[in-house]
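**Q** just coords:
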C-alpha cells in the first residue's frame, strides 16, 4: 500500500539543526552564539575567514567593532536600555558633562550609551567566541602590525574562521565536499 520511496537527499547548505544542537550543549547563550555565527558567515570569504577588517560604508572597521555594532540593537530594547539611559544621564550630570541644550544633551547621552554598549558587547562577544572555539565551530587568530599571531595585542586585530558545521553557513559553500568522480584524478589546488 505504501511505498518506501527514495530517501530524501540532504539539502545543499548548512545543517542548521546540527549547529543548533552543538550550541545548545556548549553555549551559555545559544541564540546569541548563533546570531554571532551568522554575522561572521555574512562577511566571511569563501574559506570561511572573516576579518580583521570589514568594509562599512566608505571605510574599514575592525571585525570586533562591526560585530558589536551589528548586535547593538539587541541591547537597546526593554527596561535595561531605560535603566542604562538613566544611569548614563546621572553619571554625566554628576561629572558636569551635560550641556544645557536639550538636543545636545540627548546626543551626548546617546553617544555615551553607544560607547558603554560597545564595551559590554566586546566582553559578551569574547565570551561567545571562546565558547564557539571550544565547540569546534570557530578558530581565531590575530593579524596586524608585525605578523599573524595567536595572542592579541601589538596592534593586531581578531580574525575569525568558521570551521566544521559552521563553515556551511557561508553562502555558496555546499554541505557535500567536492569529491572526485570515479576515474577522475584529484589534483591539489
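**A** Here it is on my side, so go on. Everything numeric in this text was worked out from a predicted model, so none of it was measured.
**Q** from here on, just use CA atoms for contacts and neighbour counts.
**A** Noted.
**Q** and the end-to-end length of stretch 97-107?
**A** This stretch, stretch 97-107, spans 12 Å end to end (C-alpha to C-alpha, to the nearest Å).
**Q** give me the contact list for that stretch.
**A** 89, 92, 108 (C-alpha atoms under 8 Å, 6 or more residues apart in numbering).
**Q** okay, pairing it with this:
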C-alpha cells in the first residue's frame, strides 16, 4: 500500500508526520487491527456485546470510553441540560439518567465523525484502504445502505499484532 512499517515505532513516526492527532490515529489503527479478519479486512459490521454495529459506530462506541476529559464532558452536559430543560422530569435521578444518556450518545456520534477524519489520515499514511459495501455492490448486504470497510496494510497489521518495539 504505502510506506511499509516494520514495527510500531515506524508506525508512530509516520503517523506523527501525516496526522494532526497521531495518538488518536494510533488508537483507531489498533482497534482496526484488533478486529481485522482474513485479508486484514475490517467491516462492514462488527459484533460487539451481542449487537451488530457498522464499523464507524463501533469505533465511536469504543473511543467514547476513553474520552473522559472532565471539562469537555461537563460543557457537553451543560449544553444538553439547557437544550432539554423543559423536557426533564422533576426527579433529579431520572433527569440525570436522561442527560447522561444524551451525553453518551453525543460522544459516540462525535467519535464516529472523528473516525472518518482519522481514516483519511491513515489512508494518506498508506496504512489502510477504504471502500464501501452496500447499494449496487455484490455482497451479503446488497441493496442496503453503503457501509464502510477498511483493509489494513499487511505489514502494519503484522506489526500491531506482534507488538514488537512498543514505545
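**A** Now that the structure is in, tell me what you want to look at. Quick caveat, the model's predicted, so the values are computed rather than measured.
**Q** quick check: TM-score for this pair?
**A** The pair, once superposed, lands on a TM-score of 0.84 when counted by TM-score structural alignment, normalised by the length of the second structure; 156 aligned residues with a C-alpha RMSD of 2.4 Å.
**Q** before we move on, the earlier item: and the contacts of stretch 97-107 of the first structure, which is closest to residue 65 of the first structure?
**A** Minimum distance to residue 65 of the first structure across the contacts of stretch 97-107 of the first structure is 20.2 Å, recorded for residue 108 (C-alpha to C-alpha).
**Q** you'd agree the closest one is in a helix?
**A** Yes: membership of residue 108 of the first structure in a helix is supported by DSSP: H, G, I helix; E, B strand; the rest coil.
**Q** any chance you could map the helices in the first structure?
**A** Counting by DSSP state H, the first structure has helices at residues 16-26, 30-43, 63-75, 79-94, 102-134.
**Q** pick the most deeply packed of these.
**A** Across those, averaging neighbours per residue (mean count of other C-alpha atoms under 10 Å) puts helix 30-43 on top, at a mean of 19.
**Q** how distant is that helix from the center of its chain?
**A** Its chain's C-alpha centre and that of helix 30-43 of the first structure lie 5 Å apart, by C-alpha atoms, centre = their mean, to the nearest Å.
**Q** residue 40 of the second structure and residue 161 of the second structure: what is the separation?
**A** 11 Å.
**Q** residues shared between the contacts of those two?
**A** residue 33.
**Q** okay, the two: which has more neighbours?
**A** residue 40 (19 against 13; other C-alpha atoms under 10 Å).
**Q** just give me the match in the first structure for the more buried one.
**A** Here residue 40 of the second structure is matched to residue 48 in the first structure, going by TM-score structural alignment.
**Q** its match and residue 171 touch, don't they?
**A** No: counting by C-alpha atoms under 8 Å, residue 48 of the first structure does not reach residue 171; the two are 9.6 Å apart.
**Q** give me the nearest residue to the aligned residue in the second structure for residue 120 of the first structure, chain neighbours excluded.
**A** Under the alignment (TM-score structural alignment), residue 120 of the first structure pairs with residue 110 of the second structure. Distances taken as C-alpha to C-alpha, 6 or more residues apart in numbering place residue 60 nearest to residue 110 of the second structure, at 7.1 Å, with adjacent residues excluded.
**Q** what residues are up against the counterpart of the one you found in the first structure?
**A** When the first structure is aligned by TM-score structural alignment, residue 60 of the second structure is paired with residue 68. Applying C-alpha under 8 Å, 6+ apart to residue 68 of the first structure gives the contacts 118, 121, 122, 125.
**Q** surely residue 108 of the second structure is in contact with residue 56?
**A** No: the criterion here is C-alpha under 8 Å, and residue 108 of the second structure misses it with residue 56 at 9.7 Å.
**Q** measure the spatially most central residue of the second structure to residue 25 of the second structure for me?
**A** Central residue of the second structure (C-alpha atoms, centre = their mean): residue 59, 2.7 Å from the mean position. Residue 59 of the second structure sits 12 Å away from residue 25 of the second structure, taking C-alpha to C-alpha as the criterion.
**Q** same check, this time on residue 63 of the second structure
**A** Distance from residue 63 of the second structure to residue 25 of the second structure, by C-alpha to C-alpha: 11 Å.
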